[in-house]
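1. Below are the sequence and a predicted model for it; my questions follow.
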Amino acid sequence: MKSKLLAWVPARAAAVAMLTLGALGAQPAHAEFPDRPLRIVVPFTPGGGTDIVARQLAKGLTDELGQSVIVENRPGGSTIIGTENVAKSPPDGYTMLMATFAHAVNPAIHKKLPYDTERAFAPVALIGKSPNVLVVSPNSKFKFKSVQDILTYARANPGKLTFGSYGNGTSAHLAGELFKSLAKVDILHVPYKGSGPGINDLIGGQIDMIFSTSASVSGQVKNDQLRALAVTTQDRSPSYPGVPTVAEAGVPGYYVDSWYGVFVAQGTPGAVIERLNAAIKNVSTKPDFQAALELEGLAASVGTPAALGEYVKQEEARWSKIVREAGITDNP
């Protein structure tokens, strides 16, 4: 009896093994990426420049990838709240971050970030660059018509003028701080949780100026709700004909570039990153996408993941020095 039982056990095990292998063989192959909806996290409120760019990209990617791509706004904490959400998401490519200038400067300003910027993210693609624009309200009590008007008043009245930003560490903030430092003027910083509230207060006269991303104010400039006094780039912008650079308007050595780039959580498979990069490149060639970005003063310039990673490292090095010299902290 014992010998019969011992003979039965291996036979039983072999049968189970064959059934298991058969079941595994019958399973479908791993689905090709993507096989479900994706999301782009925007660390700002709806309606601002970053949100506009993200929604245009989401629209194009939906067509390109064959899956819905939704935009999820997670503002606050100088973009840290939304950025942390992506850092802690599964590394599968289904959650993307629409990063901006703040992504490169936050490590210098915030000493205790809930993520490691260099280790928590993998670059996917730079979307493009644009100037920031120094804008004022035509209805302001000061009636500023040039950068020199601002400098003259600010030097005679230190601490009396205000400039808004879309959060501590955003390009609008650092552009204003660099202006103060190079021009040697004292202007009070007023941070907002996104561009929409800041622009509304500028139009309403609650603040005096914003070094805004172009995408956030191009419409208001065209409608004469805001007046563009200068662009922050080294060269003049074709989107603002006749508008000088800040450097040529009276602050030598001044320049700031705004940029938009897509990141995913570190550990995302390389093949998935390449798929997303290729899809973004294809979207960037579409006339409707290019036209939409041009309306916001942004030129599409999609490169490789490695190129975005290197660009961000250069930005981090430059702004770390500026932040340190200006004494900027996470308690403005």
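-> Thanks, I have it.
2. Please make it C-alpha for all contacts and neighbour counts, starting now.
-> Fine.
3. Residue 54 should be in a strand, yeah?
-> No - counting by DSSP: H, G, I helix; E, B strand; the rest coil, residue 54 falls outside a strand, being helix.
4. thinking it is in contact with residue 44, fair?
-> No - counting by C-alpha atoms under 8 Å, residue 54 stays clear of residue 44, with 10.8 Å between them.
5. Which residue ranges of the stretch 51-200 of the chain form helices?
-> Secondary structure of the stretch 51-200 of the chain by DSSP state H, counting those that start in this stretch: the helices cover 80-87, 101-109, 117-120, 147-156, 171-183, 195-204.
6. so which of these comes closest to residue 271?
-> helix 117-120 (18.1 Å; C-alpha to C-alpha).
7. Next one for the comparison:
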Amino acid sequence: MRRRDLLAGGAAMLAAGPGIRSARAQGDTWPSQTIRLIVPFPPGAANDTLGRAVADQLAPRLGKPVVVDNRSGAGGSIGSAAVARAAPDGYTLLLGHIGTLAVNPAIYPKLPYDPVKDFDPVAMIASVTNVMVVHPAQPFRDLQSLVEFARKNPNRLRYCSAGNGSAGHIVMLAFLQATGVQMEHVPYRGLAQGLTDLVAGVVELTIGGAPTVMPLVNQGLLRAIGVSSPKRMASLPDLPTVAETVAPGFDVRPWYGIAAPAGTPPEIVKRLNTEINAIVETPAVKARLELEGADPTPMAPAAMASFIKSEVQRWGDLIRAAGVTAQ
């Protein structure tokens, strides 16, 4: 009986095919080596900060090093493509975000990866509230006066961003669509350059993460007038939301999450999802996220997959309507 049972089990494994056998073997032994988390942007950006916050906590939970590998270029496409081409064994992960996983397909006509087909969503990390800031010489002290002026003076106001398809750019596109106003977009190679010109009065406004723009506000170099989240930020309770002032229902927050190459064993995806969901709810990581103006957004892999599909559609429609292309 025992020999017959072994033969039957072997036959079942053969029938299952090499892919299933390989996935089971990997799932049973994973992780046995260092894991790479590819961040497709330079060190120091919000993507990098959030990626390292997760990597630092994930390593002790898995018992293996988790190394952050910055591979920037082409709006995050270079690093994302590297993950899409990697072996689906759980040892190469992507720190993806709204740009790489939702916006880029509409920006780059020859994108070297498909955000839906080439990745298995693993876990969401956070969504980030953006703060709208204006030059203090401008008369706008609130969102209402800004919108009223823009309606009377189409394309008179200029807003800067970190480039076509950047998080700040698409948040502003959504703001313009929701309010029905027109402004001129001035793209830069990074928001730092744009903020320099904003402080100098070359452009009139921008929208960006709180850690990036609020130090300039606190120095009196810029004025903050509103936030992009549906609720006011706990750290900036006096700043009204776009939704409560000029565009009911407005909720546009860049988001960040972890993805793996398509075909990664489900057991590995499930383990990573469980660990990362727990990580983003720990006090230490919550505090680090709050510094970035970010809120934890734990999500199951299936829910994340549906969310990404909806975001690809949402931003693709808006970007094509606006005629935005890569710089």
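-> Everything's here; your move. Please read all numbers here as calculations on a predicted model, not as lab measurements.
8. Dump the helices of the stretch 51-200 of structure 1 into a markdown table; add distance to residue 313 of structure 1 as well.
-> Output for the helices of the stretch 51-200 of structure 1, formatted as a markdown table (distance: least, C-alpha to C-alpha, whole Å):
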| stretch | distance to residue 313 of structure 1 |
| --- | --- |
| helix 80-87 | 17 |
| helix 101-109 | 7 |
| helix 117-120 | 9 |
| helix 147-156 | 31 |
| helix 171-183 | 16 |
| helix 195-204 | 26 |
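9. could I get those helices as JSON lines with mean neighbour count?
-> Output for the helices of the stretch 51-200 of structure 1, formatted as JSON lines (neighbours: other C-alpha atoms under 10 Å):
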{"stretch": "helix 80-87", "mean neighbour count": "22"}
{"stretch": "helix 101-109", "mean neighbour count": "22"}
{"stretch": "helix 117-120", "mean neighbour count": "15"}
{"stretch": "helix 147-156", "mean neighbour count": "16"}
{"stretch": "helix 171-183", "mean neighbour count": "22"}
{"stretch": "helix 195-204", "mean neighbour count": "20"}
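10. mind checking which of those is nearest residue 252 of structure 1?
-> With respect to residue 252 of structure 1, and counting by C-alpha to C-alpha, the nearest of these is helix 171-183 at 7.8 Å.
11. mean shift of that closest one relative to structure 2?
-> Its aligned residues in structure 2 lie a mean 2.1 Å from helix 171-183 of structure 1 after superposition (mean C-alpha distance after the TM-score superposition for structure 1).
12. max-length strand in structure 2?
-> Counting by DSSP state E, the longest strand found in structure 2 is strand 119-128.
13. For the stretch 201-327 of structure 2, just list every one of the helices.
-> Applying DSSP H, counting those that start in this stretch to the stretch 201-327 of structure 2 gives helices spanning 210-218, 242-245, 266-279, 283-291, 301-322.
14. residue contacts, the aligned residue in structure 1 for residue 185 of structure 2?
-> In structure 1, the residue matched to residue 185 of structure 2 (TM-score structural alignment) is residue 189. Neighbouring residues of residue 189 of structure 1 by C-alpha atoms under 8 Å, 6 or more residues apart in numbering: 162, 163, 164, 165, 173, 176, 332.
15. corresponding residue for the first one in structure 2?
-> Yep, that's residue 162 of structure 1 we're talking about. Following TM-score structural alignment, the counterpart assigned to residue 162 of structure 1 within structure 2 is residue 158.
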